[in-house]
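Q: predicted model follows, preceded by the sequence.
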Amino acid sequence: MSANKDAYLCSAAKILRRSNERGIMMAITRSRSGLMVVLDASRTIIHQNRDKLRSANTRRKIYRTTYHELSVLSDRDLVDLGIPRSSIRRLALEAAYGQ
């Protein structure tokens, strides 16, 4: 049993080292076994990546909505707004990503 526990602890250390190299902040909790450490570390990484994906999807939705709303306007409406049709993509990127 001791060999298995040591193997789990080595796996946990490798996961933590890799996550720290990537700049991911980890929350380490006290666990009874090495397996629980590995599971806790994996769960933390998954939740952090899930939050990044949600944020990226929200920005992408803003981009798509802005791009679509501007692209369906007629040329005359765009001229009234002072927006050339060639700037629609840039404006949508600025709205979503602040570039």
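A: All right, it came through fine.
Q: please count neighbours and contacts with C-alpha atoms only from this point.
A: Will do.
Q: all helices of this protein, in order?
A: All helices of the chain, identified by DSSP state H, fall at 2-21, 34-71, 75-81, 88-97.
Q: take this one as well and set it beside the first:
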Amino acid sequence: MVFTRANATSVADWTLHDLRDSAAKRMIRDPKPPLTDVQWVLGHHRISTTEQYLEPAEDEVVAHVLAHQARRAAEPVKPVMPSPGYRSEVLQTLLGSAALGGGPA
């Protein structure tokens, strides 16, 4: 009845299954409880049914990739130390002089 009233007064169309999915995803994201505990709470007979919640949502993947790129952009460029026998002018062409410890490429 709570969902029926909430759905009637808003543009949402929530169900108890939506609430269950949300709870399952939150439990899965918490590193403390093992997957078998989440399986038990959800009442799944097979662990493979619970494993479907392990796949991240697209917006989570995008957020993680953007955060990774921001961390990488904040790191200073580390010069590459080539192995003996490689010609530095070839490496500068391939990697840029900044990657080899020189100025901007």
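A: Received the coordinates, thanks. Bear in mind that the values here come from a model prediction, so they are computed numbers and not experimental data.
Q: TM-score of the superposed pair?
A: Once the chains are laid over each other, their TM-score by TM-score structural alignment, normalised by the length of structure 1 reads 0.31; 51 aligned residues with a C-alpha RMSD of 4.4 Å.
Q: hmm, back to that, turn the helices of structure 1 into TSV, including mean neighbour count.
A: Shown next, in TSV, are the helices of structure 1 (neighbours: other C-alpha atoms under 10 Å):
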stretch	mean neighbour count
helix 2-21	14
helix 34-71	15
helix 75-81	12
helix 88-97	17
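Q: quick check: residue 72 of structure 2 vs residue 35 of structure 2, distance?
A: 32 Å (C-alpha to C-alpha, to the nearest Å).
Q: quick one: which of the two has more around it?
A: With neighbours defined as other C-alpha atoms under 10 Å, residue 72 of structure 2 and residue 35 compare such that residue 35 has more, 18 against 11.
Q: which residue sits closest to the more buried one, ignoring its sequence neighbours?
A: Nearest in space to residue 35 of structure 2, with sequence neighbours left out and distances taken as C-alpha to C-alpha, 6 or more residues apart in numbering, is residue 28 at 7.1 Å.
Q: repeat that for residue 62 of structure 1.
A: Leaving out its chain neighbours, the residue that sits closest to residue 62 of structure 1 by C-alpha to C-alpha, 6+ apart is residue 96, at 5.3 Å.
Q: wait, that neighbour touches residue 65, no?
A: No. Judged on C-alpha atoms under 8 Å, residue 96 of structure 1 makes no contact with residue 65 at a distance of 9.5 Å.
Q: just the helices in structure 2 please.
A: 2-9, 16-29, 35-42, 47-51, 58-74, 88-95.
Q: now tell me what touches the shortest one from outside.
A: Taking contacts as C-alpha atoms under 8 Å, 6 or more residues apart in numbering, the residues outside helix 47-51 of structure 2 that touch it are 35-36, 38-39, 42, 44.
Q: of those, just the buried ones, ChimeraX syntax please.
A: Listed next is the ChimeraX selection for buried residues among the contacts of helix 47-51 of structure 2, using 16 or more other C-alpha atoms under 10 Å:
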select :35,38,39
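Q: picking that back up, check contacts around the residue nearest to residue 62 of structure 1.
A: Contacts for residue 96 of structure 1 (C-alpha under 8 Å, 6+ apart) come out as 59-60, 62-63.
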